[in-house]
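A.B. asks: Would you be able to build a 3D model of this:
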Amino acid sequence: MTFVEELVPHLPEWLGRQRWFGAKGREVSGVEVASVNSLTTSLTDAEPLLDLLVLAVSFADGGPVQHYQLLLGRRREARGELEHVTIGHVDGLCAYDALWDHTATAWLLEEVRAGRTIGDMRFVPEPGAVLAPPGLGRVMSAEQSNTSVVFGEKTIMKLFRRLNPGVNPDLELHRALRSVGSNDVAALQGAIEGTLGGEPTTLAMLQDFAGNSADGWAMALASVRDLFAEADLRADEVGGDFAGEASRIGETVAGVHSELARVLGTAERDPAEFAAAWSARLDAAARDAPVLLPHVDAVRAVYEAVAGLTEPVPIHRVHGDLHLGQLLRTTQGWLILDFEGEPSAPLAERRRLDSPMRDVAGMLRSFDYAAFFQLLSTDPRALADDRTAPSPLLWHAKEWTARNRDAFCDGYALRAGADPRRHGPLLRAFELDKAVYEVVYETRSRPSWVPIPLSSIKRLTAGATSDSAAG
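C.D. replies: A predicted model of the protein is given here:
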């Protein structure tokens, strides 16, 4: 029996425990090893044995097979950091996820530096890029859908766990932005590329590591906490006021939009196409989350208003899944991260040209989430319909949200030369489409958070007769 045959029975249970496994809650009917790329012969030491596996996961519901990659290490013993990523014993050795193995990840960095090819794996350094010196890496703990390893204070390598045939948009857009010298993203250093189903696929990418930076979501939450702690003050009177940063974020997003349009081109789309796609998603969402049913007609009316627009919608490549958690504040300014797009969407959809208002709407939704997440953490029934008296902090949450939404749009307008709030119906519709998705997601994953997007839907539809995107 080969080591792969011994390994396969361990995989279903192990996969279900991984944070990055994207099909939690679905019954797995089978896991197969679709391909094996042996890397062992390129290692200088006897251990670890190292293989790049592509796992094909099938489901009892008959949905499409999903592919995940696993850098598999095997040693006689897996001690220390490797104990918690152990899969099982196969072929007399301990098998584990080798991204936690310092020897394995240090070797990956050197392969990229050297630009080697092993089987159908290509290690591709970017021309002129300076990688971290040889040394040990450390795994970042905060990620959900991928796994990243940091080398020193210079390089971060992100391994894409779920694979799709085709170039990952994160790599594609970072290459495009590097070609125009963008300062609003972490510079691309290199990539690891392979094949899936006979087509090129992206396995990993390396970028400049933004050390000593702050996460946008964490900064926004701290600002809201400061405001709530000073209940007699307005948002602009509190030391942690976030509006200045929100404006700078708006400038950064507008700058990246301009660069993407310049390097990858622009086009136009019939607004009725957007409206039809939104309506189809709304119908599906209402079936999955009946709490949406009382709002379907009002939401659809906003979509129909966009369908009636006479001018085509300008489109170009965009981020596609932009929110405060995709932003880092460095000493030089803000950086935008993770251009993969919505991970659950098909790759072809994530690579389509789209309206920049999708990213703007994503940021506006994120400001809502920051304020109202903090509100519900303080007062879980703050948004309850049957509450007899409003939460004393509700007004402050609304004020913080409105102030930072406006500041973001002001900053965007300053850099872009056009105010996104002038696209009132279109921007409102993009926000609603995102909020509808959020209701379904929260219904499945975090029911106590459902009032956040639901309250936004009420606000956005109640203000639908206004041209103001702020509602």
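
A.B. asks: rest of the way, CA atoms for contacts and neighbours
C.D. replies: OK.

A.B. asks: Against residue 9, how distant is the residue sitting furthest away from the middle of the chain?
C.D. replies: Distance from the C-alpha centroid of the chain, by CA atoms, centre = their mean, peaks at residue 1 (40.0 Å). Residue 1 sits 13 Å away from residue 9, taking CA to CA, to the nearest Å as the criterion.

A.B. asks: and if you look at residue 241?
C.D. replies: Where residue 9 is concerned, residue 241 sits at a distance of 53 Å (CA to CA).

A.B. asks: now what about stretch 78-85, what contacts it?
C.D. replies: For stretch 78-85, contacts defined as CA atoms under 8 Å, 6 or more residues apart in numbering pick out 86, 94, 95, 96, 97, 98, 100, 101.

A.B. asks: Could you check how far the second one is from residue 84?
C.D. replies: The one in question is residue 94. 12 Å.

A.B. asks: what about the two, which has more around it?
C.D. replies: residue 94 (19 against 12; other CA atoms under 10 Å).

A.B. asks: Spit out the contact partners of the more buried one.
C.D. replies: With CA under 8 Å, 6+ apart, residue 94 has these contacts: 74, 75, 76, 77, 78, 86, 87, 88.

A.B. asks: Could you also give me the structure for this second sequence? I'd like to compare it with the first:
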Amino acid sequence: MTQPLIERDDVRPALLGSSLNALLGRWLPRQRWYAGRGRRITEVSVAAATALTPECFHLLVRVREAGEQDEAYYQLILGAAADPPPRLWQHAIGQVDGPTGGALMVYDAVHDHRVAILLLDRIRQGGRTGVLRFESFPRTSVPADLTPRAMSAEQSNTSIVYGDRLILKLFRRIQRGINPDLEVTAGLARWGHRSVPAPTGWFFVTEPVWGTLGMVQPYLADATDGWELALNSASTQGDFDKQAWGLGRTTGELHAALAQAFPTSTPEEHHLPRLAEEMLHRLKHAADAVPALRRHVPALQGIFAEAATTRSDLPLQRIHGDLHLGQVLWADGAWHVVDFEGEPSRPLAERRADRSPIRDVVGMLRSFDYAAHMSPTPRPEWAERCRTAFRAGYSEAGGFEPADAPQLLRAYEADRAVYEVLYEATHRPDWITVPLKAVARLADPR
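C.D. replies: Presented below is the predicted three-dimensional model:
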């Protein structure tokens, strides 16, 4: 057990002093979920602090970065102890001065099971604690006495699993407004859509910004990640066509359900020309950063220009926004779709906006391509079979046939591949050949 530390009134200045700000300025850029990696932090400050226990605080941290006009907010749950348990040392952030002159070790308390239990209890009970509000659906129950474990895979958020029954997703970057992951899953639940786990509880902050902090959903304990299944199939030259067809159908059904649960919109007259301009802007930005892209710029520019003159009656609607094989789970003989947060580094209004469902279709098509090239021997023919099967399954339930809009499909895929090139160049240089091959194929389809 942690040593009896300090009184509530004493730990606050120890955790919230200037020494913590400097500590966080060094720690934040190293976290996988930090959206500002590559940009210099100019200021870190605590915007809101709520005591959860005498030695643990929920913090909303304000970050300012060089070259960025707007400030960013991040959710942290920090503990401070003179001698924390050994299992928490790997989550240590650093030391600050304690109230009596001794040093206190500050650690990421998301990994402290006592804090994890407390968070779920607060959500189950509902109510307020400082600037925090906790709620759950009245018609659902959030059980107590479930053993928590923080998942080791750090993405753009942090997840805690409780007794293989529930999962609490903590959103690390907090933006003003409801998070799309909560908004979309709750909207689909009201319509009885079954391929998306329905939220059972959530909590949010009211000051200095109103934003979603986390949500609770059923945990699919026996589920297998779609990426893992596809990668295994591609590596062993297996037949994934049936699963890809089913995934296409599930995606089509999802889009149909989203069009029922949320209003759709008719594209404005200049929607496609503006879209092509945006794609071209992203291409030029990526080509400036990645020289290998530059020889493909004229061909890709032609692809975007052709899409700008295409006629399309396809409505704009709410979509997943970041659909790929890592966002789907296979459980109980069916596909389930998760993680509707979108790209956390993008503005919330953009992530909640109506967009073409082709964007989601292309995200999955590109994911098959990645799986095919991750095996020791690339399997492009495997990817093409999966892509064909996925489109066929989608056309049965999605309301349109993706192949009927070839110019748009090609433009969206080219735009996605350009994004992937820039992402891999920044984060995973060893993977950059995968999207570069896709760009070359799209630029010269012979």
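
A.B. asks: before we move on, the earlier item: just the contacts of stretch 78-85 of the first structure now: which is nearest residue 253 of the first structure?
C.D. replies: Residue 253 of the first structure lies nearest to residue 100 out of these, by CA to CA, at 33.9 Å.

A.B. asks: which residue in the second structure lines up with that closest one?
C.D. replies: Matched to the second structure by TM-score structural alignment, residue 100 of the first structure sits across from residue 111.

A.B. asks: number of nearby residues for the closest residue to its match other than its chain neighbours?
C.D. replies: Excluding the flanking residues, the one nearest residue 111 of the second structure by CA to CA, 6 or more residues apart in numbering is residue 150, at 5.8 Å. For residue 150 of the second structure, the tally of surrounding residues (other CA under 10 Å) stands at 19.

A.B. asks: Over in the first structure, tell me which residue corresponds to residue 150 of the second structure.
C.D. replies: Match for residue 150 of the second structure (TM-score structural alignment): residue 139.

A.B. asks: what helix or strand does residue 415 of the first structure sit in?
C.D. replies: If you go by DSSP states H and E, residue 415 of the first structure is part of helix 394-416.

A.B. asks: cool, and residue 53 of the first structure?
C.D. replies: strand 49-59.

A.B. asks: Report the contact partners of residue 136 of the second structure.
C.D. replies: By CA under 8 Å, 6+ apart, residue 136 of the second structure lies in contact with 123, 124, 126, 142, 200, 201, 202.

A.B. asks: Of all pairs in the residues you listed, which one is the farthest apart?
C.D. replies: Every pair of these checked by CA to CA; the farthest is 126 and 200, at 11.9 Å.

A.B. asks: More neighbours: which of the two?
C.D. replies: residue 200 (24 against 17).

A.B. asks: and the counterpart of that one in the first structure, helix, strand or coil?
C.D. replies: Counting by TM-score structural alignment, residue 200 of the second structure corresponds to residue 189 in the first structure. Of the three states, residue 189 of the first structure takes strand under DSSP: H, G, I helix; E, B strand; the rest coil.

A.B. asks: Could you give the number of residues near residue 170 of the second structure?
C.D. replies: Neighbour tally, residue 170 of the second structure, other CA under 10 Å: 22.

A.B. asks: mind checking the SS state of it?
C.D. replies: From three-state DSSP, the assignment for residue 170 of the second structure is strand.

A.B. asks: Return the residues in contact with the counterpart of it in the first structure.
C.D. replies: Superposed on the first structure with TM-score structural alignment, residue 170 of the second structure falls opposite residue 159. Counting by CA under 8 Å, 6+ apart, residue 159 of the first structure makes contact with 146, 147, 148, 203, 204, 205.

A.B. asks: In the second structure, which of those residues still touch?
C.D. replies: On the basis of both residues aligned by TM-score structural alignment, their matches' CA atoms under 8 Å, what survives of the contacts of residue 159 of the first structure in the second structure is 146, 147, 148, 203, 204, 205.

A.B. asks: can you redo the residues you listed as a markdown table with distance to residue 221 of the first structure?
C.D. replies: Putting those into a markdown table (distance: CA to CA, whole Å) gives the following:
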| residue | distance to residue 221 of the first structure |
| --- | --- |
| 146 | 24 |
| 147 | 25 |
| 148 | 24 |
| 203 | 33 |
| 204 | 31 |
| 205 | 30 |
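
A.B. asks: can you pick the most crowded of the residues you listed?
C.D. replies: For these, neighbours tallied by other CA under 10 Å; top is residue 203, 27 neighbours.

A.B. asks: and that residue, what pairs with it in the second structure?
C.D. replies: Aligned partner of residue 203 of the first structure by TM-score structural alignment: residue 213.

A.B. asks: How much space separates residue 223 of the second structure from residue 148 of the second structure?
C.D. replies: In terms of CA to CA, residue 223 of the second structure sits 18 Å off from residue 148 of the second structure.

A.B. asks: the more surrounded of those two?
C.D. replies: residue 148 (22 against 16).

A.B. asks: buried set for stretch 229-236 of the second structure?
C.D. replies: Neighbour counts over stretch 229-236 of the second structure (16 or more other CA atoms under 10 Å) mark 229, 230, 231, 232, 233, 234, 235 as buried.

A.B. asks: Please enumerate the helices of the stretch 51-200 of the first structure.
C.D. replies: 102-114, 169-179 (DSSP state H, counting those that start in this stretch).

A.B. asks: Next one: residue 403 of the first structure from residue 311 of the first structure, what distance?
C.D. replies: From residue 403 of the first structure to residue 311 of the first structure the distance is 30 Å (CA to CA).

A.B. asks: Looking at those two, which has the bigger crowd around it?
C.D. replies: Each of residue 403 of the first structure and residue 311 has its neighbours counted (other CA under 10 Å); residue 403 has more, 19 against 11.

A.B. asks: I figured that one was touching residue 243, is that so?
C.D. replies: Yes: contact criterion CA atoms under 8 Å: residue 403 of the first structure and residue 243 qualify, at 6.6 Å.

A.B. asks: In contact with the equivalent of residue 25 of the second structure over in the first structure, which residues are there?
C.D. replies: Here residue 25 of the second structure is matched to residue 12 in the first structure, going by TM-score structural alignment. Counting by CA under 8 Å, 6+ apart, residue 12 of the first structure touches 28, 30, 31.

A.B. asks: Mark which of these are buried, thanks.
C.D. replies: Among these, those buried by neighbour count (16+ other CA under 10 Å) are 28, 31.

A.B. asks: what sits against the residue nearest to residue 111 of the second structure?
C.D. replies: Residue 150 of the second structure neighbours (CA under 8 Å, 6+ apart): 110, 111, 158, 159, 160, 161.
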